[in-house]
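Engineer: Got a predicted structure here, sequence first:
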Amino acid sequence: MFRSLKYRNFKLFFYGQSVSLMGTWMQKTAVSWLVYRLTGSAFLLGMVTFVSLIPSLLLSPYAGSYIDRHNRFKVMVNTQIISMLQAGALAGMIYFQYYSIPAIIALSLLQGIVNSFDVICRQTLMIDMVDNPEDLPNAIALNSTMTNLARIIGPALAGFILSTVGEDFCFISNFISYVPVLGCLYMMRIKVGATPRQQNSLWMELKEGFDYIAGEKDLKSLILLLAMSSLIVIPFTTLMPIFAKDLFHGTARTFSLFESAIGFGSVLSAVYLANLQSNKYLIRIIIIASLLFGGSILLLSFASILPLALAFMALSGMGMMAQTSAINTYIQTHAASHMRGRAISYFIMAYQGVIPVGSLAIGILAETLGPKEAVAIAGSSGIVCILVFAYYWKYSVTKNKFSIALDTPKN
């Protein structure tokens, strides 16, 4: 499971990001709780998520082409520095009790812009951090494990800190967490391949990336599945402060339990994927995981006691993690090498970029119909989406691949 950690660069990346991501989740939990505590508005709760992720929808194709043209490692170092400055500004604002919702939204937007470049850098650098390409799927799975462990520990710490020390400590902790990640990055000895001088304009490369994805039925269908999941299923997490505070009459600690439960399920799923010896069954994993994801969210909407709700949250984390990680692995291992940055940019756009639109929509839906009804619609829609995908894959993608194999001349 841990074979990718034998590579020095990946090990440094893994340890540095582990600390930083914990701080990020502490801040994310604190922001959601703070905004809902100050406003009591599901719409504004969705708005904060919307502005923090919408840049991924608008900028990801551009970021992918930009990163294909430049040194990915240097771009990632710069994004981490800017993120640290953003975290410092937010920490200072909360420390001095300047509770301005517009300022929080503006800083969330800045972080979203930075993340639209940073996430693609980190994903495309994976292959440069492991010497053996066969260990790439393991590195991706370990990276997902690290992310979701942070999702467990970060909110749990945030819940304790919010109810004891105070909100400002969560934001200060995130600011400090960038110190080890920057230290690890500067210790890495990574050699990124020389970026060839581009003859085409950036806009022409954007078109080439779009045409490439549109022409590959398997990649296109997976990206569309992820986009639909991000639009109507994954945004259910936006409503968890409402579930914790209003439906289960809890505190910040209760909210942190919801976040930690979904993180716990995600870790179990990531461990399973990290131990896979073959990528042969990725599509089967995607279908089963998506059914689990949609079904557990649907059941969550009917849960009347907290332990049952947390159990369904853990199951939803398992499904969501397996779905997104398996799609990521499939794209990275099947996309052409010169198109990898642009292919991953469309993955990020479909994943992080579409979530804010869904978060805004589910916030409005929750205020109109109620939070439980909105979550029930999300879960049901997820089940319908994966059934449509499974039918399309069986009767279009698989058939197309079989026809190509028949038409390929034998040596």
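Structural biologist: Done, it's in.
Engineer: Please count neighbours and contacts with C-alpha atoms only from this point.
Structural biologist: OK.
Engineer: And the strands in the stretch 251-400 of the chain?
Structural biologist: Taking DSSP state E, counting those that start in this stretch as the test, none of the stretch 251-400 of the chain falls into strands.
Engineer: Please report the distance of residue 344 from residue 281.
Structural biologist: Separation of residue 344 from residue 281 (C-alpha to C-alpha, to the nearest Å): 21 Å.
Engineer: Neighbour count for those two, which is higher?
Structural biologist: residue 344 (24 against 10; other C-alpha atoms under 10 Å).
Engineer: Report the contact partners of that one.
Structural biologist: 64, 120, 123, 124, 328, 331, 332 (C-alpha atoms under 8 Å, 6 or more residues apart in numbering).
Engineer: same check, this time on residue 367
Structural biologist: Contact partners of residue 367, counting by C-alpha under 8 Å, 6+ apart, are 42, 43.
Engineer: now, among the contacts of residue 344, which is nearest to residue 351?
Structural biologist: residue 328 (10.0 Å; C-alpha to C-alpha).
Engineer: Count the neighbours of the nearest residue to that closest one once chain neighbours are set aside for me.
Structural biologist: Nearest residue to residue 328, sequence neighbours excluded (C-alpha to C-alpha, 6 or more residues apart in numbering): residue 347, at 7.2 Å. Using other C-alpha under 10 Å, residue 347 has 27 neighbouring residues.
Engineer: Pretty sure residue 347 sits against residue 329.
Structural biologist: No. Look at residue 347 against residue 329 with C-alpha atoms under 8 Å: they stay out of range, at 10.7 Å.
Engineer: Got another one to weigh against that:
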Amino acid sequence: MSSSTSPGLSAPLKIAAFRNLWMANIVSNVGTLMQSVGAAWLMTSLTSSTTLVGLVQTASTLPVFLVGFLAGVLADTVERKRLLFWSQLWMLVVALVLAVITWMGLITPWVLLGLTFALGFGAAISLPAWQATVQDMVPRESVPAAVSLNSIAFNVARAVGPAIGGVLVAATGAASAFFVNAVSFVAVIGAVTTWKPAARQKSRLSEDMFGALRAGFRYLIHSKRLQSPIIRASAFNFFASVVWPLGPLYARDVLHTTASGFGLLLAFFGTGSIVSALLVPRLRSVMQLERILAVGSMISASSLIGLAFAHEFWVAAVAIFFAGTAWVGVLVNFNVATQTAVPAWVRGRALSFYLLAFQGVLALGGLLWGYLAGHIGIAPCFQVAAGGLVVGLILTRYFPISLNEDVDLRPSMHWPEVHESIDLDVEDGPVLVLVEFQIAPERADAFRETMRGMREQRMRNGAHRWRLYQDIQDPQRFVELFRVDSWGEHLRQHERLTVTDLEVQTAALAFHEGPEKPRVHHYLNIEG
């Protein structure tokens, strides 16, 4: 449960940079959601294929799957302000092209999908940087509130944008919605331009693209705290997101409504999301996180069952309101858990993994749910998705979630600087590091258990091999060995260590009984 002393929901809004970008984000999201309604409804008028209708969602989310890792590396290695500026400008131009082509009557299903994909590409490049800027602007204790506010911003837009978009599309056509979306990017470009971020602390050891990608994957593989929210969010999102690809078909074929009716349905979803985002910070103070997630999944499943059997518009509106409530109540917590699970040096890459999983299942779901609806119908798809949400609760046992409030991820910089006796280049290597311990026999088992945590720490921060050996002739002597790819990568390990890493190392050092500190040796591979 969260601390009762956590800052209130409004605390991040007192920071001018966050407040300006937050308001601009609302404007941009209104335009984006108007565009989404226009694209989805336009596709239903261009084709009768349920698969092509479902592919509208796939086209907008597939870019995250294709370039998500690259976007995460860029968020960690280039100036985030510049990255956000150019990605927003790209989306402005693409949205304007889409508006003009549609207005001229030249739009086809595949042109619509192609330009939707191009918009998704811009969003994919900017998303990790956008989310990583939260901790560039607000203190760590305000991150949950800032994430909730960003969710509110999106869902205020979700409540307003689809309704306006539906009316506009019904009255004047999809081209108008596309043009409004293009104009909306101007607000974000303006806010980004005026933002003056603090100078980022630059490492003396820059990473190349391949090395940064490899370091990010290595961190993911050896961090259960990061894996859990990603896996759980993917499972929830795959089933709960069924309303997105099937929503236009449900509105047209089951409720027999128009584009404005479809937009109104999405507005109810957005309103439910706002209510949830407002309540989540308070719920964390009175309810365990896992219980919030379980209740959210059950509400989402119940809402899908309601949609499966609803044939009246207002019954469906109530069901989709609670679907929106559950959606945000669950996903905001997964997002916060991801952001607080990693140190600053890998935050952009961690968020790209989360967004890849999040958007990847949206892309896959758009294809599969659209295909399945063409064979078994829309209502049975909602029922299958509801069952999947219930079954997915079993993941709670194997991938528990924590907001990591007791984890201090600030750099500790506690490793002493290595004095080199030979000239070394950062590319030299591999390097073998050896640490000698003297451990009393009666404490050996406890020491080995503690060193398991040390292994994960070493591997997360740069090692790719780790072993613990016991001297056969001197059973009290233990040797820890780990290998890194290069001398530069080992020096980066020095910079990546956190205060929590220091606590683990302090616990291991407490077992050492020699007259001096454990001896550390560095060996450079020179042949073979």
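Structural biologist: Looks like it came in fine. Quick caveat: nothing in here was measured; it's all calculated off a predicted structure.
Engineer: List the TM-score for the superposed pair.
Structural biologist: The TM-score (TM-score structural alignment, normalised by the length of structure 1) is 0.92; 404 aligned residues with a C-alpha RMSD of 2.5 Å.
Engineer: mapped onto structure 2, which of the contacts of residue 344 of structure 1 hold?
Structural biologist: Among those, the contacts conserved in structure 2 (both residues aligned by TM-score structural alignment, their matches' C-alpha atoms under 8 Å) are 64, 120, 123, 124, 331, 332.
Engineer: ok, the counterpart of the fifth one in structure 2 to residue 241 of structure 2 distance?
Structural biologist: This means residue 331 of structure 1. With TM-score structural alignment as the criterion, residue 331 of structure 1 lines up with residue 338 in structure 2. Distance, residue 338 of structure 2 to residue 241 of structure 2, by C-alpha to C-alpha: 20 Å.
Engineer: which of the two has more neighbours?
Structural biologist: residue 338 (25 against 20).
Engineer: who's in contact with that one?
Structural biologist: Counting by C-alpha under 8 Å, 6+ apart, residue 338 of structure 2 has contacts 225, 226, 229, 230, 350, 351, 354.
Engineer: Closest one of the kept ones among the contacts of residue 344 of structure 1 to residue 383 of structure 1?
Structural biologist: Distances from residue 383 of structure 1 to those, taken by C-alpha to C-alpha, are shortest for residue 331, at 22.5 Å.
Engineer: For residue 219 of structure 1, see how far away that closest one is.
Structural biologist: To residue 219 of structure 1, residue 331 of structure 1 is 6 Å away according to C-alpha to C-alpha.
Engineer: so what's the residue nearest to residue 328 of structure 1 up against?
Structural biologist: Taking C-alpha under 8 Å, 6+ apart, we find residue 347 of structure 1 in contact with 223, 226, 328.
Engineer: which position in structure 2 aligns with it?
Structural biologist: Match for residue 347 of structure 1 (TM-score structural alignment): residue 354.
Engineer: same check, this time on residue 370 of structure 1
Structural biologist: By TM-score structural alignment, residue 370 of structure 1 lines up with residue 377.
Engineer: ok, now residue 256 of structure 1?
Structural biologist: In structure 2, residue 256 of structure 1 lands on residue 263 (TM-score structural alignment).
Engineer: now do residue 37 of structure 1
Structural biologist: For residue 37 of structure 1, the aligned residue in structure 2 is residue 45 (criterion: TM-score structural alignment).
Engineer: and what of residue 48 of structure 1?
Structural biologist: Checking TM-score structural alignment: residue 48 of structure 1 goes with residue 56.
Engineer: Thought residue 113 was touching that match, still the case?
Structural biologist: Yes. If you go by C-alpha under 8 Å, residue 56 of structure 2 and residue 113 touch, sitting 6.1 Å apart.
Engineer: what about the two, which has more around it?
Structural biologist: Per other C-alpha under 10 Å, whichever of residue 56 of structure 2 and residue 113 has more neighbours is residue 56, with 27 against 22.
Engineer: Spit out the contact partners of that one.
Structural biologist: Neighbours of residue 56 of structure 2 in contact, by C-alpha under 8 Å, 6+ apart: 39, 40, 43, 113, 116, 245, 366.
Engineer: From residue 44 of structure 2, how far off is the residue mapped onto residue 246 of structure 1 from structure 2?
Structural biologist: Using TM-score structural alignment, the equivalent of residue 246 of structure 1 in structure 2 is residue 253. According to C-alpha to C-alpha, residue 253 of structure 2 and residue 44 of structure 2 sit 11 Å apart.
Engineer: Give me the contact list for stretch 390-402 of structure 2.
Structural biologist: Stretch 390-402 of structure 2 has contacts (C-alpha under 8 Å, 6+ apart) with 224-225, 227-229, 231-232, 235-236, 289-290, 294, 297-298, 301, 337.
Engineer: Could you pull out the buried residues of the helix or strand hosting residue 466 of structure 2?
Structural biologist: Assigned by DSSP states H and E, residue 466 of structure 2 belongs to strand 465-470. Residues 466, 468, 470 are the ones in strand 465-470 of structure 2 that count as buried (16 or more other C-alpha atoms under 10 Å).
Engineer: would TSV of the residues you listed with distance to residue 96 of structure 2 be doable?
Structural biologist: Converted to TSV, these look like this (distance: C-alpha to C-alpha, whole Å):
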residue	distance to residue 96 of structure 2
466	54
468	60
470	67
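Engineer: Verify the contact between residue 370 of structure 2 and residue 50 for me.
Structural biologist: Yes. At 5.5 Å, residue 370 of structure 2 counts as touching residue 50 under the criterion of C-alpha under 8 Å.
Engineer: who has more neighbours, the two?
Structural biologist: The residue with more neighbours, out of residue 370 of structure 2 and residue 50, is residue 370; 27 against 22, by other C-alpha under 10 Å.
Engineer: check contacts around the more buried one.
Structural biologist: Taking C-alpha under 8 Å, 6+ apart as the test, what residue 370 of structure 2 contacts is 50, 51, 52, 53, 54, 55, 245, 246.
Engineer: the more surrounded of residue 253 and residue 44 of structure 2?
Structural biologist: residue 44 (18 against 11).
Engineer: tell me the contacts of the counterpart of residue 319 of structure 2 in structure 1?
Structural biologist: Counting by TM-score structural alignment, residue 319 of structure 2 lines up with residue 312 in structure 1. For residue 312 of structure 1, the contact set (C-alpha under 8 Å, 6+ apart) comprises 296, 297, 299, 300.
Engineer: try 6 Å
Structural biologist: Contacts for residue 312 of structure 1 (C-alpha atoms under 6 Å, 6 or more residues apart in numbering) come out as 296, 300.
Engineer: distance of it from residue 282 of structure 1?
Structural biologist: For residue 312 of structure 1, the distance to residue 282 of structure 1 (C-alpha to C-alpha) stands at 24 Å.
Engineer: Same question for residue 225 of structure 1.
Structural biologist: Separation of residue 225 of structure 1 from residue 282 of structure 1 (C-alpha to C-alpha): 14 Å.
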